[in-house]
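Asks: no sequence on this one, just coordinates:
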């Protein structure tokens, strides 16, 4: 019986020492991971792309006017990305149009004419990619609805 008590105490102490030793190793590895992550973020800060449209919906024949804003952490304008790539994708996941616009002082502005051969009534996804040679590629998608042609009602004033 005494032997069992000593064996249990020995196993408990050796297990505790083993776990404490491995916990020290984990903290060194964890500190290494944290320092490398901080260095990566400092060297290659992540960017966000925001898109602003002139209207909430469009009709065939309209023009989509937009402005893209490239920002960094805390919405500070980013001067890293020099080009914003814009893809217009239809509801069948087919590429309708692709354009490349320069970003000047973290702002890119342009337009997409909605012409009949390429555009029809339906939902479209506008995908933005701001890329530079330092921080990789960041993709953001927005949905745009294109309605059928309509004739506005004009009343005569007599």
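Replies: Received the coordinates, thanks. Worth saying up front: this structure is predicted, and the values here are computed from it rather than measured.
Asks: can we go C-alpha only for contacts and neighbour counts from here?
Replies: Will do.
Asks: how about the strands of the chain, start to end?
Replies: In the chain, the strands defined using DSSP state E lie at 48-53, 57-59, 63-71, 83-89, 95-102, 107-113, 122-132, 136-147.
Asks: dump the ones you listed to JSON lines, plus distance to residue 6.
Replies: Formatted as JSON lines, the strands of the chain follow (distance: least, CA to CA, whole Å):
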{"stretch": "strand 48-53", "distance to residue 6": "62"}
{"stretch": "strand 57-59", "distance to residue 6": "79"}
{"stretch": "strand 63-71", "distance to residue 6": "64"}
{"stretch": "strand 83-89", "distance to residue 6": "71"}
{"stretch": "strand 95-102", "distance to residue 6": "74"}
{"stretch": "strand 107-113", "distance to residue 6": "73"}
{"stretch": "strand 122-132", "distance to residue 6": "65"}
{"stretch": "strand 136-147", "distance to residue 6": "60"}
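Asks: among those, which is nearest residue 25?
Replies: When the strands of the chain are compared by CA to CA, strand 136-147 sits nearest residue 25, at 32.8 Å.
Asks: if we can go back for a sec, for residue 20, which of the strands of the chain is the nearest?
Replies: strand 136-147 (40.3 Å).
Asks: list the buried ones in the closest one?
Replies: 141, 144, 146 (16 or more other CA atoms under 10 Å).
Asks: alright, now check it against this:
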């Protein structure tokens, strides 16, 4: 289905749902599931792993993703951000730092202040967990598997 056809189908399903109709949808497109489904069941290798609303599943992860693009590279992010609740830090690109933490909007100012002491901050972005993150978390699988 092309993009226009997909959205026409989604609109039709949403209109039918508004009239009280129920659909069982099987998809591996988490954006589609997030848009169309009131409840989700994630199945991995034939086993039901978790079920809930999309909102509850994303909220249960509790982590926000903060990406920082800096010059020079932050070589020891866990030390730089000690005490701020950073759970994980990785560098998916040479000048990009990806942090996982809870309640990022409450401490983003302090993150920026610490970076500014020795680095030039080119960009900062806060993202909430997606259903892709939920799937990967509950199945224990990585994107490369």
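Replies: Ah, there it is. Worth saying up front: this structure is predicted, and the values here are computed from it rather than measured.
Asks: work out the TM-score between the chains.
Replies: TM-score for the superposed pair, counting by TM-score structural alignment, normalised by the length of the second structure: 0.31. Supporting figures: 68 aligned residues with a CA RMSD of 4.5 Å.
Asks: about what we covered before: what's the closest of the strands of the first structure to residue 17 of the first structure?
Replies: Taking CA to CA, strand 136-147 is the member of the strands of the first structure nearest to residue 17 of the first structure, at 44.8 Å.
Asks: does anything pack onto that closest one? Which helices or strands?
Replies: On a contact count with 3 or more CA pairs under 8 Å, 6 or more residues apart in numbering; DSSP states H and E, strand 136-147 of the first structure meets strand 48-53, strand 57-59, strand 122-132.
Asks: tell me which strands and helices the shortest one is in contact with?
Replies: For strand 57-59 of the first structure, the helices and strands in contact under the criterion 3+ CA pairs under 8 Å, 6+ apart are strand 136-147.
Asks: tell me what angle the strand it packs on forms with strand 48-53.
Replies: 20 degrees (axes from the mean of the first three to the mean of the last three CA atoms, to 10 degrees).
Asks: now do strand 136-147 of the first structure and strand 83-89, the angle between them.
Replies: Computed with the same axes, to 10 degrees, the direction of strand 136-147 of the first structure lies at 40 degrees from that of strand 83-89.
Asks: show me the contacts for residue 129 of the first structure.
Replies: Contacts for residue 129 of the first structure (CA atoms under 8 Å, 6 or more residues apart in numbering) come out as 49, 84-86, 137-140.
Asks: from the residues you listed, which is closest to residue 64 of the first structure?
Replies: Closest to residue 64 of the first structure, out of all of those and judged by CA to CA, is residue 86, at 12.4 Å.
Asks: would you agree that closest one is in contact with residue 131?
Replies: No. Shown here, residue 86 of the first structure and residue 131 do not form a contact pair, counting by CA atoms under 8 Å, at 11.3 Å.
Asks: export the contacts of residue 129 of the first structure to JSON lines and tack on distance to residue 95 of the first structure?
Replies: Converted to JSON lines, these look like this (distance: CA to CA, whole Å):
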{"residue": "49", "distance to residue 95 of the first structure": "20"}
{"residue": "84", "distance to residue 95 of the first structure": "17"}
{"residue": "85", "distance to residue 95 of the first structure": "13"}
{"residue": "86", "distance to residue 95 of the first structure": "11"}
{"residue": "137", "distance to residue 95 of the first structure": "19"}
{"residue": "138", "distance to residue 95 of the first structure": "18"}
{"residue": "139", "distance to residue 95 of the first structure": "15"}
{"residue": "140", "distance to residue 95 of the first structure": "16"}
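Asks: hmm, back to that, export the buried residues of strand 136-147 of the first structure as CSV, with columns for distance to residue 101 of the first structure.
Replies: Shown next, in CSV, are those (distance: CA to CA, whole Å):
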residue, distance to residue 101 of the first structure
141, 16
144, 19
146, 22
